[in-house]
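Visitor: What follows is a predicted structure for the sequence shown.
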Amino acid sequence: MLAERIGVLARELLPNGRKDGAEWRCGSLAGEKGQSFAVHLNGSRAGVWADFSSGERGDALDLVAAVLFAGDRREAMKWAVSWLGLGDGAAPTFRAPERRQVAPDRGREDLDQEAQRKRASARKLWHDTPSGIAGTPVEAYLAGRGIILRELGRAPGALRFNRSVWCAEVQRPLPAMIAAICGPSGKLVAVHRTWLGETPGGSWVKADLQNAKKVLGSFAGGCVRLWRGASGKALGVAPEGDVTVIAEGIETALSVAVACPEFRVLSAVSLSNMAAVALPDTLKDIIIAADNDSGNEKARRALEAALKKFASQGRTVRLAMPEIVHGDWNDVLRGKDTDGKPERPV
């Protein structure tokens, strides 16, 4: 029912946003002006939203929880029942809980403090998570995706396994793969979480959640440094001649690393962040390992932006895209066709 009235709801929760086609857009869940946050206003995805800067996603109820109740869906449900006029028959008028009013000249300061809080939480989660993934569910999950890290001789240090990471969607901790997202200086700025679940047969897969992957912290310009390639040097001291592959997702990037271990491989985490990834001047040869999002205009524009950005920096840029429609390089590694079935020999 919230989704049916998402046009009204989005405007009331995020009044500083603006309508952009079939979406309501603003800067983030904080509601400031911008483009990084989008809510679908109609169609089968009405109410579905995404914050492309943080990786957070959800439905209409999640939006209420995130904006008004710090992610508490129970409180969001109570509020929604009242707002929809379902509780006592009252008219569905907007009755938001009181929120601290921020003076215009202090808005940026508050946003900066929130960013610092999330970064501190991300660093704590990373440092509280044991290093190494050998023999853990993370190794088993990746192997189930066809990514056999032992073929590389070592596992990426940017990945860890934590058996108990809080998941707001189910209101309890779950096992998760944790990935370090580092900024240009090499310092950790955010973490990527992939919640995992064990099947009855004992296999480890992505948890059965609406959003099994989320980022904690702001990561614009950062990336997950997954593989150093032939030189073995850290990104900050990468030598000239290193070929660098940038992929969107972690599994896609790892698939490239397994297939082409001579290349340096980075995950941009999101397609919108790909053009912002900061690279040292020594890296002149760049390959964008794109997903084949055929017909997705936004994806096409984001790819073009990344290609133009790196080319403008004087680098040689190439685009590598799988022939599998709506597929990625992990699908190629696993030998799948457009239907997700093993490819037939020609």
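Guide: Okay, I see it. Here the structure is a predicted model, which means the values were calculated and not measured.
Visitor: alpha carbons only for contacts and neighbour counts from here, please
Guide: OK.
Visitor: how about the helices in this structure?
Guide: 6-13, 60-68, 73-83, 107-128, 137-144, 250-259, 297-312, 329-333 (DSSP state H).
Visitor: Let me have those in a markdown table, adding mean neighbour count and distance to Ile178 as columns.
Guide: Supplementary listing: the helices of the chain in a markdown table, determined by neighbours: other Cα atoms under 10 Å; distance: least, Cα to Cα, whole Å:
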| stretch | mean neighbour count | distance to Ile178 |
| --- | --- | --- |
| helix 6-13 | 18 | 31 |
| helix 60-68 | 22 | 22 |
| helix 73-83 | 18 | 24 |
| helix 107-128 | 15 | 7 |
| helix 137-144 | 20 | 9 |
| helix 250-259 | 23 | 11 |
| helix 297-312 | 16 | 26 |
| helix 329-333 | 21 | 19 |
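Visitor: Just give the closest residue to Tyr141, not the sequence neighbours.
Guide: Among residues not flanking Tyr141 along the chain, Trp204 sits closest, at 4.8 Å (Cα to Cα, 6 or more residues apart in numbering).
Visitor: residues in contact with that neighbour?
Guide: When contacts are counted by Cα atoms under 8 Å, 6 or more residues apart in numbering, Trp204 is found next to Pro137, Val138, Ala140, Tyr141, Gly144, Leu196, Gly197, Glu198.
Visitor: quick one: it and Glu139, what's the gap?
Guide: Noted for Trp204: a distance of 9 Å to Glu139, by Cα to Cα, to the nearest Å.
Visitor: ok, structure two:
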Amino acid sequence: MLSASELADHLARDAEAVCRHYLSAGRRAGNYWIVGDVANNKGRSLYVHLSGSRAGKWTDAANGQYGDLLDLVRETCGLVDFRDVADEARHFLSLPKPERASSRRGGTPDHPPVDRPAAERARRLFGMTQPLAGTLGDSYLRQRAILRASLHPTLRFHPSCYYRDLVTGRTASYPALVAAVTDPSGTITGVHRTWLDPNGDGKAKVEDPRRALGGLLGNAVRFGFPLHELVPVMVAGEGLESILSLSHVMPTMPMVAALTANHLAAFSPPAACLRLYIAGDADAAGRQGIERLSRRAQAVGILPLVLAPELGDFNEDLRWLGPDQLTANLRAQLVPEDTMVFLPT
């Protein structure tokens, strides 16, 4: 099995091909590849040596980052564990994968094996993202009639997020909408990724374009959720886009997206909550999630109230019926005092 330094040397022998693949927004200038940064943005800050004794070495003059091509693969793909970085490099170089004994985790003298907790990996990935406004992620949500998503700090964009096919093992990178999953204190415990088609044609054409990483149980993606303040009324739902659609017409209502029906059932409302609106999807799993969360809310003295879409989910309502009709549908379901606060005329 090749060591980390040997993998880096193999990549450096064809440094320009590596740069063209992982830093496609850049260009060759003499003996250097010039690009904006490791996120593959256009610019001239980062330069990679393409030949000579320093072939494969790179530096970002804007922030002081530097490394070899193995480091570049790690950063551009948003990887954390060395095993994944090495697998990605071998895939690019068309090298066979090493045998791994079940009793031993992979590693090398240069890069000892590190099993980081999933929550730590999620926080690191979220730290590699950029603001959503004006990105392909923002455009994707606008196509779904969600026009103010960039106002939510829990939503970010990754221009080249690592993706592994869980069946074939093949790897690639796609733009991705990244949402932070947080606990009640606001600490990031996980992330949810929606990989996007680079040409703007909806989600990426892969088997499962949505995946979560980290600790979801009891936590959620939060919108308009004030930290360290009492939250007597809120909405909890399953899908990210469904909750964003409700937030579009009720921007001051605290809301959470639990991401799956099972995690919706396990969501923990804040202690001060008096009324919990549960936004359900019109399918069997969604109904079960509503019923289970309703029972848990009632057991701690919270009044559960169900919000039902007219179509399949609230994003379909927003897209096909329009915000006015969605607002009218919600006005008929909210408690009158909540209508006055969150759906004023």
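Guide: Sure thing, it's come through. In this text the structure is predicted, and so the values were computed from the model without any measurement.
Visitor: Could I get the helices of the first structure in a markdown table, plus columns for distance to Ile181 of the first structure?
Guide: Shown next, in a markdown table, are the helices of the first structure (distance: least, Cα to Cα, whole Å):
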| stretch | distance to Ile181 of the first structure |
| --- | --- |
| helix 6-13 | 30 |
| helix 60-68 | 23 |
| helix 73-83 | 28 |
| helix 107-128 | 10 |
| helix 137-144 | 17 |
| helix 250-259 | 11 |
| helix 297-312 | 19 |
| helix 329-333 | 21 |
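Visitor: and of the ones you listed, who's closest to Pro156 of the first structure?
Guide: helix 250-259 (9.1 Å; Cα to Cα).
Visitor: elements contacting the closest one?
Guide: Helices and strands touching helix 250-259 of the first structure, by 3 or more Cα pairs under 8 Å, 6 or more residues apart in numbering; DSSP states H and E, are strand 224-227, strand 243-247, strand 264-267, helix 329-333.
Visitor: Put together CSV for those, with distance to Ala176 of the first structure on each row.
Guide: Listed next are these as CSV, based on distance: least, Cα to Cα, whole Å:
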stretch, distance to Ala176 of the first structure
strand 224-227, 16
strand 243-247, 21
strand 264-267, 18
helix 329-333, 20
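Visitor: Give the aligned equivalent of Ala290 of the first structure in the second structure.
Guide: In the second structure, Ala290 of the first structure lines up with Gly280, judged by TM-score structural alignment.
Visitor: What is the burial count for its match?
Guide: Neighbour count of Gly280 of the second structure, defined by other Cα atoms under 10 Å: 28.
Visitor: Wait, it touches Arg292, no?
Guide: No - Gly280 of the second structure is beyond contact range of Arg292, at 11.9 Å (criterion: Cα atoms under 8 Å).
Visitor: returning to that earlier point: Leu279 of the first structure is nearest to which of the helices and strands packed on helix 250-259 of the first structure?
Guide: Closest approach to Leu279 of the first structure among those (Cα to Cα): strand 243-247, 9.6 Å.
Visitor: Could you give me the buried positions within that closest one?
Guide: Using 16 or more other Cα atoms under 10 Å as the test for burial, strand 243-247 of the first structure gives Val243, Thr244, Val245, Ile246, Ala247.
Visitor: Which position in the second structure pairs with the second one?
Guide: Taking TM-score structural alignment for the superposition, Thr244 of the first structure sits opposite Met234 in the second structure.
Visitor: Report the separation between its match and Gly286 of the second structure.
Guide: 18 Å.
Visitor: any chance you could map the strands in the stretch 1-150 of the second structure?
Guide: Per DSSP state E, counting those that start in this stretch, the stretch 1-150 of the second structure carries strands over the ranges 27-29, 32-35, 46-49, 58-60, 66-67, 130-131.
Visitor: so how far is the second one from its chain's centroid?
Guide: Using Cα atoms, centre = their mean, to the nearest Å, we find the averaged C-alpha position of strand 32-35 of the second structure to lie 28 Å away from the chain's own average C-alpha position.
Visitor: quick one: that strand aligns where in the first structure?
Guide: Counting by TM-score structural alignment, strand 32-35 of the second structure has no counterpart in the first structure.
Visitor: for that strand, packing partners?
Guide: Helices and strands touching strand 32-35 of the second structure, by 3+ Cα pairs under 8 Å, 6+ apart, are strand 27-29, strand 46-49.
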